[in-house]
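Trainee: Predicted model follows, preceded by the sequence.
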Amino acid sequence: MLSDDRPDPDQLLKAVTRQEATAPTGRLSIFFGMSAGVGKTYAMLTAARARRHEGVDVVIGLVETHGRDETAALTEGIEIVPRRKITYRNADLREMDLDALLKRKPQLALVDELAHTNVPGSRHPKRWQDVVELLDAGIDVYTTLNVQHIESRKALVEAIGGITVRETVPDAILERTSALELVDITPAELLKRLEEGKVYLGERAEAAAANFFKEDRLTALRELALRLTAEKVDSDLHDLIATGGGAETWKPAERLMVAVSHSPHSEGLVRATRRIAFGLGAPWLAVHVDTGESLSPGDRATLARNLQLVQELGGELVSTADTDIPTALERIARQRRVTQLVVGRPTRRLRDVITGGSILDRLARPHADYDILVLHPEQKMAQQVAARVHRDIDRFSAKPYALAVGVVAAVALINSILLTVIGYEAVGFLFLISVMVLGLFVTFGAVTLAAVLSALIWDYFFIPPSGTLYIRQPEDVMMVCSYFVAALVTGTLAHRIRTRQRLIRQREERTEVLYDLAKSLVVHANLRESVAALSEKLRPLLFGEIDLIASTVLSALQSQSVLRRDWLASDKERAVALWAHEHGKSAGWATDTLPSSAARYLPMRA
C-alpha cells in the first residue's frame, strides 16, 4: 500500500488561519490575466460586491470602467473616494487620492490597474507603491494586473508581442500577495470581445487587432499567465507547509546566485534568475564585484539600473571588492552555500588564454560545489551589447598604446647604443624591465602590445643574424619564447598590482573620511558645529549638502533645520520631511516616495 505523504488539509487550513490572524498588514488580492479585456475589473468588482454583502466595509479608491456599461453598473452602491486633481503641464489630471483613502481607512479598498504610472507630483511614481502604503496601513486591497507588467516576465512578453513594455511591477509584490486569482478566457473569445468593442473602442481597437491581439501571441501570453499562477500556488504551498510544521522535504534546498556588472547582459540574467528562483521556490542573490575599474558615466548609469532591478525583483544584493572576478564569485558562493550559479555565455578573448580561461572556464572547476546555468543572451540584450561595443570603439583612447610604442622605441634606441658593451642577451632584460614598468601605468592591451613589439625588435635587430626574424641558435629561440611569456606575465601582474592599489587607495580615502568625521564630532561641542562638520566631511563622497531637522520632546519636527538651508524652507520639502519622520522610511530624491523633491530625507531613530 502506498504511503500518503501529502499534507493534511486541516493542518493547511490552520496554518492559513494562523497567518491571517497574525498578519500585521493588509492582505493583497490580485485579479490576474493574460492581457486587457479578459474581465479582470469585472471579476474584481463582482468579488467586492460579494464581500460587501458579507458586511465588509468596501470603498473604491480607483476603478477604470473604460466606458463599459456592465462594468460601471457594478460600481453602483459602493462608496467612491473622489479623485485628487493634479495640474501637470497646464493640464488638470485626476489620480487616486491616497491621503483621503488612508484617512477613510476602509476594510477593503479597490484599486484598479496596479502597474499604472502616476502623474508627476504624486507622492509615489507608481500606483503599486500607493497600494503598498495602503497595505502597511492595515487596509486590504483588491487590484488588477496583466502578465506583461510583471518585471521578470517583461523581456519574454516583449519578445512574444514585439512591443515595448514601459510599466512594470516588481516581483516582490507577488510574494506579498495573499490571493492571485486568474481571470482566464480563450484567445478566440478575447478576439471576439475585441471585435464587439468590449476591449477597446474605435481606432484603438483597430490598432490592437492589427498588432498585439493575434491568436498565436495571445496563446503564448495565456501560457505565461497560467504558468506564473501555478508557480505562485506552488510557492504558497511550500510556505504553508513550512508554517504549519510539515515535512522538511518541502523546504527549499536550492539557492541561486548571479553576477551583476555594468554589462547590458546583466539585466537579462537578473530577470532569468528571478524566474528560475520563483519556480524553484528558492532564495537568490546577485553579486557585484568592484574590480577598481574606472567606469564611464554611461556604464555607471547601467550598473545603477541593474542593481536597482535586483532590489525591485526581491533579490539579495551583495557587493565585494576584488581584482579577480571568478575568485570573488567562488568565495561568495561558498560563504552563502549557493547551489546554482547563473552566468551568460562568454566571448573568447586573448586575455582569457593568458589568465587561464574565461570566467566560465574558471568557475566550472571540478571542485566547485554548485551547478552552473549558462544562458544565451536575449536578442535585445545582444543588440544593446553591440551598441555598447560601438560606443567603446568611439571612446577608444590611443594614448596608452602610443606610450607603450614610445617606451619600447626609446629602450630599443638605448639598447642599440649599449649593444657592444652589454651584448644582445642583456638587451632582453632591459626590454623586460620596460614592459614591467609599463604594466604599472597602462592598460592590459597596451602591455600586451609592448611585449609583442619588444620581442620582435629584439629578434630582428639584436639577435644574430640581425636584420631578419630567423634565429640560428636553438638556445636563442628558447630565450625569445621565454622572454615573451615572462614579459606578458610580469606585465599582467604589474597591471593587477596597479588595480589593487587603486582599490586600497579608495578604501583608505573612505576610512580617512570616517576617521575625520568621528574626530570632528568629538571636538565640536554643539549640534550646529557637529552637523556643519558632518556636511563638510561627507560632501566629497555624497556630492551634496547635509542638514539635520531635530525633533522635539513630543517627537514633532522642529520648524527649522540646524543649518537653516534654503532648500529646506519650502512647504513642499517640509512635507516630505514630515512624511519620512512619521513613517520611519526614507523619502524624497532617488526614492520611491516623492522623488521630485530637492533632497533625500532619512529618518533617524535612537
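Mentor: Received the coordinates, thanks.
Trainee: alpha carbons only for contacts and neighbour counts from here, please
Mentor: Noted.
Trainee: What's the first helix or strand after the helix or strand encompassing residue 522?
Mentor: Assessed by DSSP states H and E, residue 522 sits inside helix 474-523. Using DSSP H and E, the helix or strand that follows helix 474-523 in sequence is helix 527-542.
Trainee: what's that next one packed up against?
Mentor: Helices and strands touching helix 527-542, by 3 or more C-alpha pairs under 8 Å, 6 or more residues apart in numbering; DSSP states H and E, are helix 474-523.
Trainee: What distance do you get for the residue lying farthest from the centre of the chain to residue 61?
Mentor: The C-alpha centroid of the chain is most remote from residue 420, which lies 62.3 Å away (C-alpha atoms, centre = their mean). Separation of residue 420 from residue 61 (C-alpha to C-alpha, to the nearest Å): 92 Å.
Trainee: again, but for residue 274
Mentor: Plainly put, residue 274 is 31 Å away from residue 61 if you go by C-alpha to C-alpha.
Trainee: Residue 386 too?
Mentor: In terms of C-alpha to C-alpha, residue 386 sits 46 Å off from residue 61.
Trainee: For the helix holding residue 522, which helices and strands make contact with it?
Mentor: Counting contacts by 3+ C-alpha pairs under 8 Å, 6+ apart, helix 474-523 is packed against helix 399-439, helix 444-457, helix 527-542.
Trainee: what's the angle from the second one to helix 474-523?
Mentor: By that I understand helix 444-457. Relative orientation of helix 444-457 versus helix 474-523 (axes from the mean of the first three to the mean of the last three C-alpha atoms, to 10 degrees): 150 degrees.
Trainee: Which residues does helix 444-457 contact?
Mentor: Residues outside helix 444-457 that contact it (C-alpha atoms under 8 Å, 6 or more residues apart in numbering) are 400-401, 404-405, 408, 412, 431-432, 435, 438-439, 469, 480, 483-484, 487-488, 491-492, 495.
Trainee: mind checking which helix or strand residue 342 is in?
Mentor: Assigned by DSSP H and E, residue 342 falls in strand 340-344.
Trainee: Isn't residue 178 up against residue 27?
Mentor: Yes: Residue 178 is in contact with residue 27 according to C-alpha atoms under 8 Å; the separation is 5.8 Å.
Trainee: Of those two, give the one with the bigger neighbour count.
Mentor: More crowded of residue 178 and residue 27, by other C-alpha atoms under 10 Å: residue 27, with 20 against 16.
Trainee: That one touches residue 141, doesn't it?
Mentor: Yes: judged on C-alpha under 8 Å, residue 27 makes contact with residue 141 at a distance of 6.4 Å.
Trainee: also this one, for the comparison:
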Amino acid sequence: MADRDPTNRPDPDALLALAEQDRRGKLTVFLGAAPGVGKTYAMLMRAQRLRQEGIDIVIGLVETHGRSETAALLHGLEVLPRREVIHNGKCLQEFDLDSALARRPRIIIVDELAHTNLGEVRHPKRYQDIEELIDAGIDVWTALNIQHLESLSDVVAQIAGVPVRERIPDTVLKRADDVLLVDLPPAELIERLKEGKVYLPDNARRATDRFFRLGNLTALRELALRRTADRVDDQMVDYLRQNAIEGPWATGERLLVCVGPDPLSEKVVRTAARLASGLNADWIVVSVEHVEAAPKSSEGLRQLDETLRLAEQLGAETRRITGSDFVEEILKLARREHATQIVIGARRDRLPYRLFRRSLADALAARVPGIGIHLVTDKCDAASKPKARRGKRVLAAGSARALAIAIASVTVATALGLGLDRFLPLQNISLLYMLAVLVSAAYAGYLAAISAAIISALAYNFCFIEPVGTFTIAKPHEVFALFIFLAAAMLAGGLASRVREQATTARRRAAAAQALYDFSRKLSGAAKAEDVLWAAVNQMHTTFRRSAVLLLPKDGDVAVMAAWPPDTELSVTDMTAARWAFEKKEAAGNDTGTLPNSPFQFRPLKSPQGIAGVCGFLQDGKPLEPDEERLLSAVLDQTAIAIDRARLSRESLDQAARLEGEKFRAALLSSLSHDLRTPLATITGAVTTLRQFGERMSLESRDDLLKSIEEEGDRLMRFVANLLDMTRIEAGTINARRDWVDVADVVHGAVERARKYFPGRVFETSLSPDLPLMRGDGVLLGQVLFNLLDNANRFGGDEPVSIYARRHEDEIVVSVTDLGKGIPPADLGHVFDRFFRKGKPDGRSPGMGLGLSIAKGFVEAMGGRIKAESPAWKRRGTRMTMRFPVAETKERR
C-alpha cells in the first residue's frame, strides 16, 4: 500500500465539527416512509438489547397507538412520568423535559420528532426539546416519517392529497449523528393496516381510502430511501475529510435562488431545497429590489420575509440586494458566488404580456453562459391560493379608495368646466380633466389615474362634445382628439403616480435613515455603557411605540440594565426566554419557536466580540412590519457595537491604570534595589572591616567607619519613612493636626536637622518679624521643609540654600531656593510626581523620587499648596514655594 501524502491533511472544519459532536449528545433518528412501518418497534427492540447489556436507557415518551406488540416491548424499561397540561379544557399528557434533564440518563427515547407541544411549555416543538437534551450531553433516539420534513411537505401534499401540518426543518435531520431507515414494502404495510396492526378498524378504513394507497406509499418510500442515501453520503464525506482520505468528494455545485414578494417564491424555495439536498450543494436565496420601484405592500413585504425565513430554516444563506437591472445584479452575484445553477419562478403570463414583455427567465437564458437555469412554475400551486385571495382582498380595498378619489376628482372637474362653459366658452376645457387625472394619481396612485382617465373621457364626451348629453360623437376629428386625450391622460397619470410612489418610498427611507442617524449621534456621545443602554431603549420605544428592555450579563446570568418605560417588569417566563436568547444566540419569546407565550420577544445583541447582551421588546402577538423589522435590526447592531465600544473603553482605562501601576511598581523596585543596596553595602563593608581588622585599626579609622554606619543607617531610615509616608498619602489616612504652629520655630528646627545631615552645605534663613502663627501640623511641616532642603542639597550645586518665610496678604509664604542648574521646562510639571527623579551631572539618579511627592501630599493635607519655579534667580536655580492660609484673629485668641 502506498504511503499517504504528508501534505494531505485533515480538513480543519471537519475536525472542529467532530470535536463539537464529542461534547454533545448523539441524535439517532429512526426514519420511515409512513406510519406503521415499525419505527417505534425497532427502537424498543434495540433498547431492550442495550438494557440487558447494562446500558442506562430510559423511555421519555413512546406512543404505542394501541399496538399490543409495541406495548409489550416496554416491559422492564424505565419510563419517565409525563407532565399533565390543560389544553382547550382537556387534561393531556406531554413529554416532561425538566424531568428528563434531572434524571440525565445516558440514552433517552423520545418518540414522534415532529410533534407540536401543547400548553404552557418552554418549546413549541418536540425537536427543540430534543436539541436541549443533546446540548446537555444526553443521547436521544427518536422517530420520524419522511413527510414531516419541511422541504418535502408540498411534494407530499401533492402525492397524497393531504396537507402536512406537523413539519420540522431539514437541518434537524441533517445534524443527526445516525439515521436508521426502517423500511417495509408498501403491499405488506397495507396488509398490516387491514389487519388492524397500525390503526383501529374505523381509522384504518379511512387511512386506506385517503393515504395508504400503493402509489402514495411507493412514492414516499422512494423519498425516504433517497434522503437516507444522501445522509449516508454526507457521513462518508465527513469521514474522508476528518481522516484526510482522498475519495469521492462532492461535485461543488452551488445554487442561486431568486425570490420575490409573491406566493410562488415559497414553492421555489422548497424546490431549491430538494435540489440542493439531492446535489449535496450549498445554496443562496436572493431578493432583488429595484432602486426606483414602487414601495411594496405590507402583505408583499411580509410574504418576502416569510419566504426568506423559510429558506434559512431549510439551510440556505439569504441576501437582499438593490439595483436598477435585475438580470445584471443576478449575474454579478452568480459570478461572485461561483453559482453553477440558478433557480427562479416562472408564471404563465397571458398572451398580451408574452408579446410585449420579456420574462426574467428568458433574459437570464440569453445572457447567462454556462449556468443551468431551473424554472419553477405555479401550476397546481394550491398552497398559494389562500394567499392570492388575501392579496385580492387587499387589492380590492385599495381599488375602492382609488375609484372613490377618481370619481370625486372628475366630478369636481366636470362641475368646474360646466360653470366656466356657461360664462366663458373655452376650446381647451379638457385640461381640467387632465388636472383631475394628475390629482388622482398624486393622491391614490396609478390605479386611480387610469380610472380617472377613463371616467374623464366619458364625462368629457357626455358633457362637452356635440351632441351634448350623449356618448355619441358627431365629428370624426373629435374621436381622434378623445383618444389622444385618453392616452395623454393615462401617460401623465402614470408618471404622476410613479413620482408619488417614489416620493413615498424616499420619505420612508429618509425617515428610517434620519432615525438611524439620530441614534448613531446619541451613541457617539455616550461614553459609558449605561448611557448607551438608556439611549437604545429610548430610541426603540420612540421609534416602534413598544416597551423595550436591555439585559446584560452579570454574575453568570443576565440582568435588566435599562427599560423604557422605566416601570417595565419581566416575569419568570420572560427572564427564561431572555436567558435562552443569550445562551443559544437565537431569538426567543413571542412569535418564535422558544417560549412563545411570553409577551416579549428577545433577541441577542451580536457583536464581533460575541454576544454583548439581550434586547427585549413588547410584541404580544403584534409582529413588526417588514420595514420596522429591518430598522430594528440596524438599531440592535449599532447598540451591540456601542456596548462593545463602551466595554472596550472601560477595559482600556483599566488596562492603562494597571500599566501605570506596573510602571510605578517597576520604578519602586528599581529604586529600592539601587537606593537600599548602596547604604546596605556601606554598612556591611564597614561592619566586616571592623570585625576583621578592628583591633589593628587606629581609633580615628574606627570612628570614621562607625560614623559611616550611622549615616547610612539614618539614610535607610529616611527611605523607609518616605515609603511609609507615601503609603499613608495613597491610602488617604493622613490626619493632619490643627494646632497653632510657629513657622519660625519649625524652619529653625528643619535647618538645624539639615546642617547635621549635610555639614558641608550652607543654609541661609530670612524670616519676617511679623510672621503670624498658622493652623497646622508642626511635625508634617518640618518633614516637608527637610525634604525640600534635602532636594536642594542634592541638586543645588555648591551655592548656599536660602529659606524665606513672610506674610503676603492672607497667606504665609515659605520658600526654599537653591542656585543649581535648575529644572528644564519639560520636567517642571512632573517634579511632584511619584518616582520622578532628576539625574545628577554624572548621570546617576539619587533617591527614590518620593521626597517632593510626599511634600506635596503633606502640604495639601494641611490645607496649603506648593509650587516649583525655575529659574529662580539670574537664570539659575529652583525655588519651591509653599502657601498656607492665615488663621482668623478670633480663632488665635
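Mentor: Now that the structure is in, tell me what you want to look at. Quantities reported herein were computed from a predicted structural model and do not represent experimental measurements.
Trainee: With both chains overlaid, what TM-score comes out?
Mentor: Superposed pair, TM-score by TM-score structural alignment, normalised by the length of structure 1: 0.80. Supporting alignment: 587 aligned residues with a C-alpha RMSD of 4.5 Å.
Trainee: quick check: angle from the helix holding residue 522 of structure 1 to helix 399-439?
Mentor: Comparing the axes of helix 474-523 of structure 1 and helix 399-439 via the same axes, to 10 degrees yields an angle of 90 degrees.
Trainee: Now do helix 474-523 of structure 1 against helix 527-542, angle only.
Mentor: Using the same axes, to 10 degrees: helix 474-523 of structure 1 against helix 527-542 is 160 degrees.
Trainee: what helix or strand is residue 473 of structure 2 on?
Mentor: Take DSSP H and E as the rule and residue 473 of structure 2 turns out to sit in neither a helix nor a strand.
Trainee: Contacts only, for it.
Mentor: 461, 465, 466, 467, 479.
Trainee: Going through the residues you listed, which ones are buried?
Mentor: By neighbour count, with 16 or more other C-alpha atoms under 10 Å, those hold 461, 465 as buried.
Trainee: so which pair among the contacts of residue 473 of structure 2 is furthest apart in space?
Mentor: Greatest spatial distance among those (C-alpha to C-alpha): 467 and 479, at 12.6 Å.
Trainee: Report the contact partners of the residue lying closest to residue 80 of structure 1 once chain neighbours are set aside.
Mentor: Setting aside the residues directly before and after it, residue 80 of structure 1 is nearest to residue 60 in space (C-alpha to C-alpha, 6 or more residues apart in numbering), at 4.6 Å. By C-alpha under 8 Å, 6+ apart, residue 60 of structure 1 lies in contact with 78, 79, 80, 81, 109, 110, 111.
Trainee: Assumed residue 60 of structure 1 was part of a helix.
Mentor: No: assigned with DSSP: H, G, I helix; E, B strand; the rest coil, residue 60 of structure 1 falls outside any helix and is strand.
Trainee: can you tell me how far the alignment partner in structure 2 of it sits from residue 322 of structure 2?
Mentor: Residue pairing (TM-score structural alignment): residue 60 of structure 1 is matched to residue 59 of structure 2. Residue 59 of structure 2 is 53 Å from residue 322 of structure 2, where distance means C-alpha to C-alpha.
Trainee: Residue 443 of structure 2 now?
Mentor: 27 Å.
Trainee: Which one's more surrounded, these two?
Mentor: Ranked by neighbour count (other C-alpha under 10 Å), residue 443 of structure 2 and residue 322 place residue 443 first, with 17 against 13.
Trainee: how about the more buried one, secondary structure?
Mentor: helix.
Trainee: Also residue 338 of structure 1?
Mentor: With three-state DSSP as the basis, the three-state label of residue 338 of structure 1 is coil.
Trainee: Check the gap between the residue lying closest to it once chain neighbours are set aside and residue 153 of structure 1 for me.
Mentor: The shortest distance from residue 338 of structure 1 to any non-neighbouring residue, by C-alpha to C-alpha, 6+ apart, is to residue 255 (5.0 Å). Here the criterion is C-alpha to C-alpha. By it, residue 255 of structure 1 lies 21 Å from residue 153 of structure 1.
Trainee: Residue nearest the middle of structure 2, spatially speaking?
Mentor: Geometric centre of structure 2, nearest residue: residue 606, 1.7 Å, by C-alpha atoms, centre = their mean.
Trainee: That residue belongs to a helix, doesn't it?
Mentor: No: per three-state DSSP, residue 606 of structure 2 lies outside any helix segment and is strand.
Trainee: Isn't it up against residue 640?
Mentor: Yes: counting by C-alpha under 8 Å, residue 606 of structure 2 does reach residue 640; the two are 6.1 Å apart.
Trainee: Mutual contacts of these two, please.
Mentor: Contact criterion C-alpha under 8 Å, 6+ apart; residues shared by residue 606 of structure 2 and residue 640: 612, 613.
Trainee: Okay, residue 66 of structure 2 and residue 36 of structure 2: tell me how far apart.
Mentor: Residue 66 of structure 2 is 12 Å from residue 36 of structure 2, where distance means C-alpha to C-alpha.
Trainee: Have a look at these two and say which one is more surrounded.
Mentor: Higher neighbour count among residue 66 of structure 2 and residue 36: residue 36, with 20 against 13, using other C-alpha under 10 Å.
Trainee: how many neighbours does the closest residue to the more buried one other than its chain neighbours have?
Mentor: With C-alpha to C-alpha, 6+ apart as the criterion, residue 36 of structure 2 has its nearest non-adjacent residue at 5.2 Å, and that residue is residue 198. A count of nearby residues for residue 198 of structure 2, using other C-alpha under 10 Å, gives 23.
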